[in-house]
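# Would you be able to build a 3D model of this:
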Amino acid sequence: MRLQFKLLGFLTLLGTSTILSACAATQPNFEPNNIEESGPITPTTPTTDVPKPTAEVVPVNRGFHFQTNKVPSESDVFKHNYDLTFSLNFTNKSNDIYGTGWLFDWKGDEKALGIDGSFVPSITSNIDNSLLKDDQFTVYLATNLHVADALRNDQDYEPYKKDQNKQDFTENTKTEFFSLGKYLEGEQLKQYISKEENQSANQTDKALVSIQASNIPKTAYTATDFVDMNSYSYNNITTSLPGNYADFAVIEVNLNLKNQRDQQILHDFVKPAIKAYKALGDTLELFSAKPLNQFIEQNYYLLGYPVINKGNNTANLLLAQQKSFDHNNSDHNQKSQWFTKDQSYINKLDRIPVLTNNYRAYNESTGSQLFANQQNESWLNGVVIQDKGVVNFASFSNFTLKYHEKRFQQYGYGLMLNDTNFPGGSSGSPLIGKDNKLNSIYFGVLEIYQSGSLARNDIGMSQILRTPQNDKGSSISKGSYDLIFGDKNTKNYYAKFAKDHQTHLYQKIKESKDEQFRFVETQETTNNLGN
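Got it, this is the predicted structure:
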């Protein structure tokens, strides 16, 4: 029997009995346009054939039966997931890489933005400049570590401006293009593109709208070396690798409010996300931390942007940066984007990020339950070490990942989601429980082989973000960790960055009297505000 673990995309990791490959999607790249030389971007025909995405070796529709291209209504169970979540696109000279991200934190003047979550096309600015304290608004997006591996910015924060071996990034791997995408339809879409130049041929009632930010993102946090590995050993299983990881990272996107595209990102993408974030509990009530055994009797809702066939009625529209837009970011230690893609290239792609949720029309089921063996599958107990769908990643010694040229072993705990095999590009999607708490982040698919034949390929995997201390409710729980707020067992957690940068999440920590959120206040942190 063989266990294969697919993250479904550009990153493939081999082990003796398991394979870990990325649930982000990748395709060969083209030569991007240079805004500095060409001025405003107009569609042109590429001189070479447009390459097709190569997100997976196996057919993309392997058992795919999920709902796509449906914007949730206000009462829909997926509405908050939709508002929070975006398609992420990182491009370098070699590859075009897609993943999914969601609003995790922010820093900026909310009052000046009039944040109410409503959709307001922002071709003309909706910002009350008289109220602005600064011309910047910073957004922090959560995704998988294996997606954040695609971000290679030589003006990033330390230690991320070089690889893990302290070597400069190669020219072919440096990030040159970044965009946020969201699926829009109907009047919302028509209003959006009606004022855009060069979009007259793209009148459609459905589209993935991608907006190129003015800056290349930076790395706020990676869940690398986040625990003492000895605290999470399983049956004395050891590893030769010196580091550990959870498949979780946070990237920083700095928005220049004088830049037209950044204004659009803020008003049309970020404002609804902030509204959803606050509706779900605004930091302190949003992120679940509960004993592992309490995950079992839950239903989990998943929404992301896997790369699949776009269909005849779905366009892929790129709102690119232009030379005429404001790119004055020298005072903010940002790396401006000077490259973009041709709309003609975008139009020819037959596989794009497609809005997908885990509703299944074939049996009218919504959400996902944790994995449970069927009566005829008792043999799985000898292949997958799990407790009613909860796994300790320390039991899989060869689940490893290379991040910025250093290999790490996966640690912490995760969920096995039955009948939830989202394809590549969905990596980083948030998992929200029936209790409206965000508990984990989706990262891949488990494939199980019996006698050389594929027996199961429908088990989705997610990484739990927080586990409580003193957990006695689960047979596989040995220690706690908290990737967001920290605890005594967690060496590396996001709240340290939030405190150094005085973000919204840290402001909520300061307001709280609950000790589970205030661990960072008991620790010394190192200010990391340099570039």
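# going forward, measure contacts and count neighbours with C-alpha atoms only.
Will do.
# So what's the residue count around the closest residue to residue 403 other than its chain neighbours?
Distances taken as C-alpha to C-alpha, 6 or more residues apart in numbering place residue 149 nearest to residue 403, at 5.5 Å, with adjacent residues excluded. Neighbour count for residue 149, taken as other C-alpha atoms under 10 Å: 19.
# go on, residue 237?
Here the number of neighbours of residue 237 (other C-alpha under 10 Å) works out to 12.
# Would you check that it makes contact with residue 398?
No - when contacts are counted by C-alpha atoms under 8 Å, residue 237 is not listed as touching residue 398 (10.6 Å).
# quick revisit: isn't the residue nearest to residue 403 right up against residue 405?
No - counting by C-alpha under 8 Å, residue 149 does not reach residue 405; the two are 9.2 Å apart.
# and this one, so I can compare the two:
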Amino acid sequence: MQLANNKWRVFGTGWLIDWKKPKRTHNLSEPFYLYLATNLHIAVALSNPKDYAPFNKASIGNSLTTVFCLGKYINPQLFKLRTDVSNAFVSIQTSTIPKTAFVARDFVPLQNRGNQWVAPVRASEDDPALAKSYLDFAIIEVPLFLHNQMDKQIYDHFMRPAINTYERLGNSVGIFAYQPMASFKRDSYFALGYPQVESNIAALNLNQTEVKPTRPEDVAQVTFKEPWSVDHHREIPTLTTNQLTTIKTKHFSGSKLSWPFDHTKSFKIKNKWLGQNYQMYGHGLGIDQVNLRKGTSSSLVINQKRQIVGIYFATVITNPKKAVRNDVGLVQMLRFQGEGNSLNPN
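As a prediction, the model looks like this:
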């Protein structure tokens, strides 16, 4: 995903978590809604005055989001483009700006109750206000109007294959890992996303041309003049997974060192959003030997059994000045079997 205004661009992976078909199938004026899971620190870059309350009040530097694109590594010939590139990262601008469907926040009561096992954490040493709870997880709602050429191509080539895969898997929560907390450290993990790396892979940008607002409540995008362009040498999102730096091999390897942790005890990550201090609560997964660069945010993390474990949200750099680094990746776990009020240290 790419969100941009007149000053900056924000990249992050978004993966299809749900969708909603139009009530009237043959009425092209009704949108097909996509729901993309991502990190909250990516979703906060979305500044849409027509967003759902209270998210319509969010703004970074009073700059409104004017461009939203979805991209995928795919064969550009599917889009009938005259190019010698056989495979490229194809980015398509949607006809409207998305909205915020869900944010994981305020799920822990601030009152100190007798049976509350994690006491509220203060926002900072010099701030007496208690921080509210949050997880680095959000869902963005993207409307696709199928009479629009660009939206239709996103649906046909990006989303329809993903929906077909979900349906083949049975649309079940069985595709998510669901196991005791202590057992996660015995698995291997892979990041499925588009981290930014220096690459000579071609990037094709398909942009809206002369598109007007489809509905009054949707925000029209700033359209580019050129319908598409090819860029061979720039920092772009591309496919990758974690690789051990201590092993000299060209083959990617899943991380084999991991451990579950309590957000309030291990990293104590804090944030501020909509004028409110937030403290990360709940359980996460730490993965050793990731060494992933920027842009890994929101990547889907699976185990060796091809089950969804969680969503990648941060990298902790352990040896920034050393040639061999051992960065730790932090993953927000989505499902696990509870084991009481504390983590099993074993």
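# about what we covered before: which residue in structure 2 lines up with the residue nearest to residue 403 of structure 1?
Using TM-score structural alignment as the criterion, residue 149 of structure 1 maps onto residue 44 of structure 2.
# OK, contacts around that match?
Applying C-alpha atoms under 8 Å, 6 or more residues apart in numbering to residue 44 of structure 2 gives the contacts 58, 59, 273.
# can you tell me which of these stay in contact in structure 1?
With both residues aligned by TM-score structural alignment, their matches' C-alpha atoms under 8 Å, the contacts of the contacts of residue 44 of structure 2 that structure 1 also has are residue 273.
# so which of the contacts of residue 44 of structure 2 comes closest to residue 186 of structure 2?
The closest of those to residue 186 of structure 2 turns out to be residue 273 (C-alpha to C-alpha; 35.7 Å).
# just checking, what packs against the helix or strand where residue 496 of structure 1 lies?
Element membership for residue 496 of structure 1 (DSSP states H and E) is helix 494-501. Helix 494-501 of structure 1 is packed against strand 218-224, helix 504-511, with contacts defined by 3 or more C-alpha pairs under 8 Å, 6 or more residues apart in numbering; DSSP states H and E.
# three-state assignment of the aligned partner of residue 160 of structure 2 in structure 1?
When structure 1 is aligned by TM-score structural alignment, residue 160 of structure 2 is paired with residue 271. Using DSSP: H, G, I helix; E, B strand; the rest coil, the structure places residue 271 of structure 1 in helix.
# quick revisit: would you reformat the helices and strands packed on helix 494-501 of structure 1 as TSV and include distance to residue 440 of structure 1 and mean neighbour count?
Below are these laid out as TSV (distance: least, C-alpha to C-alpha, whole Å; neighbours: other C-alpha atoms under 10 Å):
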stretch	distance to residue 440 of structure 1	mean neighbour count
strand 218-224	13	24
helix 504-511	18	18
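# Quick check: the residue nearest to residue 403 of structure 1 vs residue 90 of structure 1, distance?
Shown here: residue 149 of structure 1 relative to residue 90 of structure 1, a distance of 10 Å by C-alpha to C-alpha, to the nearest Å.
# same check, this time on residue 169 of structure 1
15 Å.
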